[in-house]
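Sharing a model prediction with you, sequence too.
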Amino acid sequence: MKNHFIALSEEILISSQAGEDTTSLRQQLFYIRQSKLEKSLYADDLKKVFWINIYHAFYIIISNETKESYRILKVKRIKISRAVLSLDYIEHGILRKYKFKMGYGYFTNPFYSSFIKSAAVEKVDYKIHFALRSIK
């Protein structure tokens, strides 16, 4: 059975790579219920696939709209389940299990939102950092 949210993240990624309009797909992301997202992304592998697709798609979208490259990771433009995220939040909060950005992945940041804490992976895969950097 195909996971709806994984398929949605793949569709957003493919559309952003092709330079197509992703407004309706992003709107679908915004109206996802957090509880449905959590139930659907119940395993770390599913979370990784979903969030890496979202990261890459929004990196493309934001880099096409923002001329200042130093702001791409910090700008809060990703709206999922009525939460507003940045690429840094996805990378360090969700995929690296709410670690401080400057702590080399060792120090936990207790100030992330409850959404990020509930969406985060259970076990950190340190190769994720390299997968995210491969797009740039």
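Right, received. Where do you want to start?

contacts, neighbours, all on C-alpha from now
Will do.

Name the residues that touch the stretch of helix or strand K117 belongs to?
Secondary structure from DSSP states H and E places K117 in helix 114-119. Residues outside helix 114-119 that contact it (C-alpha atoms under 8 Å, 6 or more residues apart in numbering) are 34, 38, 47, 83, 89-90, 93-94, 97-98.

which stretches of this protein form helices?
4-17, 23-30, 34-40, 44-65, 87-88, 114-119, 128-133 (DSSP state H).

Just put these in a markdown table and tack on mean neighbour count and distance to L73.
Formatted as a markdown table, the helices of the chain follow (neighbours: other C-alpha atoms under 10 Å; distance: least, C-alpha to C-alpha, whole Å):
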| stretch | mean neighbour count | distance to L73 |
| --- | --- | --- |
| helix 4-17 | 18 | 17 |
| helix 23-30 | 15 | 18 |
| helix 34-40 | 14 | 23 |
| helix 44-65 | 19 | 8 |
| helix 87-88 | 20 | 5 |
| helix 114-119 | 16 | 16 |
| helix 128-133 | 12 | 11 |
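
Please compare the first structure with the one that follows:
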Amino acid sequence: MASTGEHARATPTELAAELLVALRTDAEPEPLLSALADCSEAALAPVREDHETGLAFWLNCYNAGTTRLLAERPELYDSHWRFFRAPALTVAGHPLGLDAIEHGILRGSRSKYGLGYLPRLLPDSFEHRYKLAAVDPRIHFALHCGAASCPAIRAYEPAVVDDQLDTATRTYLDATVEYDHDAGVVSVPRVFRWFPGDFGGRAGVRAFLRRYDQLPEASVDLDYLDWDWSRETPTFAG
């Protein structure tokens, strides 16, 4: 574990990745949590200004937040409304819940309930400053919300986050998509039903699935797999 002085010199992106690793290895997370809470808006400039840096940073913050809440306040998960809104970590003095990170920042201020088409209501100034300009639908295969159906997580790095997201997406889809040849039905993860707008609508969903070799050449119907909400501590890929 790095010293407090080393944490003070680390970038916010490094802190978020180190926090995720610390939670994975049961190391003491408090110095890292404090460093993230105390980081300045100036230090966060790359997170605001560079898409890949912002993507990696907020993915790691979300997954670290989930891991922390499940470890420290597992009873919250009995009420998903409370769990996803509870403060999971603080960045630059701003407490953030999982919904705020996912829907406010990573999905660019899109409503949790609008199928990917409607904006979030009343975003605050922090969300305005840090939300990503465009949603990358692959985040849905990189975020772990505490449910058994969620994907494995990893520490994302700005320089390779695109390749990491491709790997995470392909791995998850390969493990979950089911094709019934006789019925002409492909069963896919429920996130495609919850957020079709993130993928570009119905046609975009099919194009996305074909990109990852999940649809046959033949015309098929899509079915949506049930989501297992059983509480589960995130597993780490690799």
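Arrived safely, thanks for sending. Since the model is a prediction, treat every value here as computed from it, not as a measurement.

before we move on, the earlier item: so where in the second structure does the helix holding K117 of the first structure end up aligned?
Aligned by TM-score structural alignment, helix 114-119 of the first structure corresponds to residues 125-130 of the second structure.

same deal with stretch 11-26 of the first structure?
With TM-score structural alignment as the criterion, stretch 11-26 of the first structure aligns to 18-33.

Stretch 75-86 of the first structure now?
Counting by TM-score structural alignment, stretch 75-86 of the first structure sits on residues 86-97 of the second structure.

Show me what S40 of the first structure aligns to in the second structure.
By TM-score structural alignment, S40 of the first structure lines up with P46.

before we move on, what about N53 of the first structure?
In the second structure, N53 of the first structure lands on N60 (TM-score structural alignment).

my guess is that match contacts L15, does it?
No: counting by C-alpha atoms under 8 Å, N60 of the second structure stays clear of L15, with 9.5 Å between them.

The match of S40 of the first structure and L15 of the second structure, how far apart?
According to C-alpha to C-alpha, to the nearest Å, P46 of the second structure and L15 of the second structure sit 14 Å apart.

pretty sure Y117 of the second structure contacts R107?
No: assessed by C-alpha under 8 Å, Y117 of the second structure is found out of contact with R107, at 10.8 Å.

center of the second structure - which residue?
Closest residue to the average C-alpha location of the second structure: L143 at 3.0 Å, with C-alpha atoms, centre = their mean.

show me what contacts that one?
59, 62-63, 150-151, 153.

Just the closest of these to T90 of the second structure, please.
Y62 (11.2 Å; C-alpha to C-alpha).

how near is the closest one to A207 of the second structure?
Y62 of the second structure is 27 Å from A207 of the second structure, where distance means C-alpha to C-alpha.

And for T25 of the second structure?
According to C-alpha to C-alpha, T25 of the second structure stands 38 Å off from A207 of the second structure.

Tell me where the second structure has strands.
With strands called from DSSP state E, the second structure shows them at 89-91, 94-96, 178-180, 185-188, 221-224.

D50 of the second structure: which of those is closest?
So among the strands of the second structure, strand 89-91 is nearest, using C-alpha to C-alpha, at 17.3 Å.

name the helices or strands packed onto that closest one?
helix 30-38, strand 94-96 (3 or more C-alpha pairs under 8 Å, 6 or more residues apart in numbering; DSSP states H and E).

Any buried residues in the shortest one, and which?
For strand 94-96 of the second structure, the buried set under the neighbour-count rule, 16 or more other C-alpha atoms under 10 Å, comprises L96.

if we take the contacts of L143 of the second structure, which one ends up nearest to V135 of the second structure?
For the contacts of L143 of the second structure, the nearest to V135 of the second structure is L59 (12.4 Å; C-alpha to C-alpha).
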